[in-house]
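Asker: mind looking at a prediction? Sequence and model below.
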Amino acid sequence: MVLVASKQRGFTLVELVTVIVLLGIVALASTQFIGQGMNIFVDTSRRDSLQQEGRFVVERITREVRNALPGSVRTSGDCLEFIPVVAGSGHIDTISGGSIASFRAANFSFPNCASGSNCDFSGQGYRVAVYTVDSASVYPLAPPQIADLDSIARC
């Protein structure tokens, strides 16, 4: 048997360098593609978060404005201004003489006021509003429709 020496085969240095360069280009392209996808995901998440915050703010403003004194909602510059209602009732007697200093109202539950007792509110900033329909009857906070609440006498 005769053994014939076979040619050794392999890769040349040029071929190896070419493969390394091509793999580098493919890797660079794929990382940029993945990076763009990640940037889109982050941007979408940020926008979704801002939308949720916006919905929360609008819902809260809506709830608070629903409890505003009729006629008190107005804008002042870039701000929304209103007077919140703490308690409500209906008045029993007609209010005559353009003054609401004293009148009878149907029973209602007022915060921080024990049931069955008279309550002193002087100096606490509470006011009574009667038949306010527009901002002219609310602002400035003065009679005839609005008066400071000094006390509630239970009948």
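Answerer: Right, received. Where do you want to start?

Asker: drop to CA atoms for contacts and neighbour counts, all remaining ones
Answerer: Fine.

Asker: distance check, the most centrally placed residue in the chain against Glu64.
Answerer: The residue lying closest to the centre of the chain (C-alpha atoms, centre = their mean) is Val57, at 1.4 Å. Separation of Val57 from Glu64 (C-alpha to C-alpha, to the nearest Å): 11 Å.

Asker: again with Thr18
Answerer: 69 Å.

Asker: these two: which has the busier surroundings?
Answerer: More crowded of Thr18 and Glu64, by other C-alpha atoms under 10 Å: Glu64, with 14 against 11.

Asker: check it against this one:
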Amino acid sequence: MISRQSQGFTLIELIMVIMVVAFISIGIGRFVSLGTEGYLQTRDREQLQSQARFAVERVARELRDAVPNSLEVTDDENGHCLAFRPIQYSGDYVNPSLTHIDVISGFLTQTAAPIFETNMMVVINPHKPQDFDVASDQVAKVTAINKGTAANQWQFELDGQHSFSSGSLSQRFYIYTQSVRFCLEDNSLTRTTIDNSGIESQPVLLAQYLDAKMSAFTLDNVALVRSALVAWQFTFTRNGESSRYNHTVQVMNVP
């Protein structure tokens, strides 16, 4: 009599193997999924913190070169904005009088030779943003730059005779060619430049994922015992996580 040998697997064995493999695959898949989610969250968090640090440092660095008392916080169609005029050149004037003059003669703090630019303006002893208006007696348009008689002395020719309403106690003057505006709008931080003729550049995106309701600029104007203080609070929100940054800069430049 010939015995029969069993070959292959039974249906129950196949089902059990499939179930075991399925459970193992689910476990491995979940483990891989958690690892991937953790990596993506860490990456997004690092990107958010990197752009936050960049935005804070960029604003702080530019504010250190602001013309004194040119800062202004506004709320308009551009959003919540901080505007100021960056210093192009600065120095000490030697004019004995600021009445009916057509040239500002002075020594620059920079050693490099100044380069004339269209719409270049000179301001002396500004105390408020209105002092930068074209109708103000504290500003004048520069039409040319010539070398003076002494080392690092320069002659800034004006567009006619001007009489400045007040002079600087330290005989300082500042040259600027544009203004800069940082704005919080549509959950982003942008930077725009406006030249002295009023032409604006396209806004440049500096940071996103900002919570506009929890972010703001604050300006504490100059006092007798200190220079102006600019503070800002940036709150970044992404994937349910929030990071808040507070920073304060003292504008050391004085009229």
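Answerer: That came through fine. Note that the structure is predicted; figures quoted are calculated from it, not measured.

Asker: circling back to that earlier point, now the residue nearest to the centre of structure 1, what's its secondary structure?
Answerer: helix (DSSP: H, G, I helix; E, B strand; the rest coil).

Asker: residues in contact with the aligned partner of it in structure 2?
Answerer: Residue correspondence to structure 2 (TM-score structural alignment): Val57 of structure 1 is matched to Ala55. Taking C-alpha atoms under 8 Å, 6 or more residues apart in numbering, we find Ala55 of structure 2 in contact with 189, 206-207.

Asker: was I right to think Ile92 of structure 1 contacts Arg104?
Answerer: Yes - counting by C-alpha atoms under 8 Å, Ile92 of structure 1 touches Arg104, with 5.5 Å between them.

Asker: between these two, who's got more neighbours?
Answerer: Arg104 (16 against 11).

Asker: what separates that one from Val58 of structure 1, distance-wise?
Answerer: 38 Å.

Asker: again, but for Ile95 of structure 1
Answerer: Per C-alpha to C-alpha, Ile95 of structure 1 is found 38 Å from Val58 of structure 1.

Asker: between those two, which one's more packed in?
Answerer: Set Ile95 of structure 1 next to Val58 and count neighbours by other C-alpha under 10 Å: Ile95 wins out with 16 against 12.

Asker: quick one: the more buried one is in a strand?
Answerer: No - the assignment for Ile95 of structure 1 is coil, going by three-state DSSP, so no strand is present there.

Asker: any idea whether the closest residue to it other than its chain neighbours is helix, strand or coil?
Answerer: Nearest non-adjacent residue to Ile95 of structure 1, counting by C-alpha to C-alpha, 6 or more residues apart in numbering: Phe103, 6.9 Å away. Per three-state DSSP, the secondary structure class of Phe103 of structure 1 is coil.

Asker: could you do Arg30 of structure 2 as well?
Answerer: Per three-state DSSP, Arg30 of structure 2 ends up helix.

Asker: please compute how far stretch 237-247 of structure 2 lies from its chain's middle.
Answerer: The chain centre lies 18 Å from the centre of stretch 237-247 of structure 2; the measure is C-alpha atoms, centre = their mean, to the nearest Å.

Asker: how about it, aligned to which bit of structure 1?
Answerer: So stretch 237-247 of structure 2 sits over no part of structure 1, by TM-score structural alignment.

Asker: got the buried residues for that stretch?
Answerer: Neighbour counts over stretch 237-247 of structure 2 (16 or more other C-alpha atoms under 10 Å) mark Thr237 as buried.

Asker: in structure 1, what range does stretch 193-200 of structure 2 match?
Answerer: Using TM-score structural alignment, stretch 193-200 of structure 2 pairs with nothing in structure 1.
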